[in-house]
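In: build the 3D model from these lines:
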Amino acid sequence: MRIGIFGAGGMAEALGGQWAATGHEVMIAARDQAKADALAGKISARAGTWEETARASEVILLAVPAPSAPEVLAVAGKSVAGKMLIDCTNAVGPGATLTAPDQAARIAAAAPDAHVVKAFNLCDVDVWRMTPPVFGGRPLAVPLCGSPEAVEVVSSLVRDIGCTPLNAGGLDRARLMEATMAFMVGLWFDGHDAQACFPPLPV
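Out: Coordinates of the predicted model:
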């Protein structure tokens, strides 16, 4: 699959590196061209402008700081139309508070002709660097919010990094996933074992 990544930070490196290693064609775009070039060289990808990367891709991972997302999408313009757009951004501030509730909805409004899927926003970047992310013998589950068709496409990319995709409903439910992230991160910051809040299902 041809995957474009907007951003050249940790998430771009972690997920882009995983996908490139499994045989996908990855292209990187970033505000700092030198950073895009450096990351592309590191993970065996290519680098380009926002528009070039969008045009060359079937799926785009939006991995820029949350406040920058609408601006980046505006620059990319119509090049993202019809593409699967994975939103892994988190609009959080000090104390794990949501600074922009409904971030996925803001992104969908900024790219109305793209197929937005909320995914990969619940875990720290170091989790996505694991090959594969498995805990206690159980692969990490990755919830996806979006249209059924878009979720199906992104599910294959989840499986490619050794995780289990979960269809979590339409994009309207992404706000619940964003709030869950902020709530659980707040617990972790306070020193609590947030995972212990969710008992395993009985076998």
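In: every contact and neighbour count from this point should use C-alpha atoms.
Out: Noted.
In: what about the strands in the protein?
Out: Listed in chain order, the strands of the chain (DSSP state E) span 2-6, 25-29, 46-47, 59-62, 84-87, 92-93, 97-98, 115-118, 134-135, 138-139, 141-144, 164-167.
In: second chain to compare with the first, below:
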Amino acid sequence: MTLYYTMCFGLLMSEIGLFGAIIAPMPFAMRKRMMHFLSENPIVAKIQYALKITFIFVAVLFIDALQRMVRIAQEGAAAKAKVEMADVRAETTYAARRFYAQRNLYLTGATLFLSLILSRVFYILLDFINVQEEYNTLQAKTAKGSGVVGENEELRKRVKELEGQVKTYQAADRDFETLKKQADQQASEYNRLADEHIKATGAFSNKKAD
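Out: Reported below is the predicted structural model:
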């Protein structure tokens, strides 16, 4: 296998390893740190840019391998159409060429296909993590709001209790004012009767003296 196909095979193995690491079961906090590192780290961004250029060359290799396989298939069909005696060495060479062409086609095709799947899964997981973070934030705000609502309910109950106490005190104050008025009236009546009694007693004493 030539150097560029060897590099393509190494790239395919790296994609398989990264894909397995991304979809492996792990705690949410660990997955979040890993995804944020892969999406925000500047070194990883440079590596991704280099890989995009590499995938362009892999696509060129895929097209070349496809053309070779088509050409070899056409040569095989033309050889079968001939009535000449079959040559074992020629058939062996043809089988080897066809095997290498198919291997290169499958290798480059699998690398390109897995790169598309890996990119799609990566962004789906990243969106999922962002949505989960927004959900956790909203849930925390809702819980905080529920706590405030609970405090407001307690304050309302306390206000109602205080209003009841105020009404009780107001009723007691009204009763006190009523009793005070009654006491004042009774005192006034007593003073009036006392004055009348004094006047009557004084008048009787004056008549007796006469």
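In: tm score of chain vs chain?
Out: Here the superposed chains carry a TM-score of 0.20, computed using TM-score structural alignment, normalised by the length of structure 1; 77 aligned residues with a C-alpha RMSD of 6.3 Å.
In: hmm, back to that, turn the strands of structure 1 into JSON lines, columns for mean neighbour count and distance to A182 of structure 1.
Out: Listed next are those as JSON lines, based on neighbours: other C-alpha atoms under 10 Å; distance: least, C-alpha to C-alpha, whole Å:
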{"stretch": "strand 2-6", "mean neighbour count": "25", "distance to A182 of structure 1": "23"}
{"stretch": "strand 25-29", "mean neighbour count": "26", "distance to A182 of structure 1": "28"}
{"stretch": "strand 46-47", "mean neighbour count": "22", "distance to A182 of structure 1": "32"}
{"stretch": "strand 59-62", "mean neighbour count": "26", "distance to A182 of structure 1": "19"}
{"stretch": "strand 84-87", "mean neighbour count": "26", "distance to A182 of structure 1": "16"}
{"stretch": "strand 92-93", "mean neighbour count": "15", "distance to A182 of structure 1": "7"}
{"stretch": "strand 97-98", "mean neighbour count": "17", "distance to A182 of structure 1": "6"}
{"stretch": "strand 115-118", "mean neighbour count": "28", "distance to A182 of structure 1": "15"}
{"stretch": "strand 134-135", "mean neighbour count": "11", "distance to A182 of structure 1": "22"}
{"stretch": "strand 138-139", "mean neighbour count": "13", "distance to A182 of structure 1": "23"}
{"stretch": "strand 141-144", "mean neighbour count": "22", "distance to A182 of structure 1": "15"}
{"stretch": "strand 164-167", "mean neighbour count": "18", "distance to A182 of structure 1": "20"}
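In: now for the ones you listed, which one comes closest to A174 of structure 1?
Out: strand 115-118 (6.1 Å; C-alpha to C-alpha).
In: ok, back up a step: how about a markdown table for the strands of structure 1, with distance to Q18 of structure 1 added?
Out: Converted to a markdown table, those look like this (distance: least, C-alpha to C-alpha, whole Å):
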| stretch | distance to Q18 of structure 1 |
| --- | --- |
| strand 2-6 | 12 |
| strand 25-29 | 10 |
| strand 46-47 | 15 |
| strand 59-62 | 13 |
| strand 84-87 | 15 |
| strand 92-93 | 26 |
| strand 97-98 | 29 |
| strand 115-118 | 19 |
| strand 134-135 | 15 |
| strand 138-139 | 15 |
| strand 141-144 | 15 |
| strand 164-167 | 15 |
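In: ok, which of those comes nearest W188 of structure 1?
Out: strand 97-98 (13.3 Å).
In: and of the strands of structure 1, who's closest to E152 of structure 1?
Out: strand 164-167 (8.4 Å).
In: can you give the contact residues for that closest one?
Out: With C-alpha atoms under 8 Å, 6 or more residues apart in numbering as the test, strand 164-167 of structure 1 has contacts from P139, L140, A141, V142, P143, L144, C145, P148, V151, S155, V158, R159.
In: and which of those residues is nearest to A108 of structure 1?
Out: Of these, the one sitting nearest to A108 of structure 1 (C-alpha to C-alpha) turns out to be C145, at 12.2 Å.
In: point out the other helices and strands that whichever strand or helix holds Q139 of structure 2 packs with.
Out: According to DSSP states H and E, Q139 of structure 2 maps onto helix 88-209. Here helix 88-209 of structure 2 touches helix 3-23, helix 28-40, helix 42-81, going by 3 or more C-alpha pairs under 8 Å, 6 or more residues apart in numbering; DSSP states H and E.
In: so which of those gets nearest H197 of structure 2?
Out: helix 28-40 (99.1 Å).
In: mind listing what's buried in that closest one?
Out: R31, K32, M35, L38 (16 or more other C-alpha atoms under 10 Å).
In: one more: stretch 175-184 of structure 1?
Out: R175, M177, E178, A179, M181, A182, F183, M184.
In: the fourth one: what's its closest spatial neighbour, skipping adjacent residues?
Out: Think A179 of structure 1. Using C-alpha to C-alpha, 6 or more residues apart in numbering and skipping residues adjacent in sequence, the residue nearest A179 of structure 1 is L98, 7.3 Å away.
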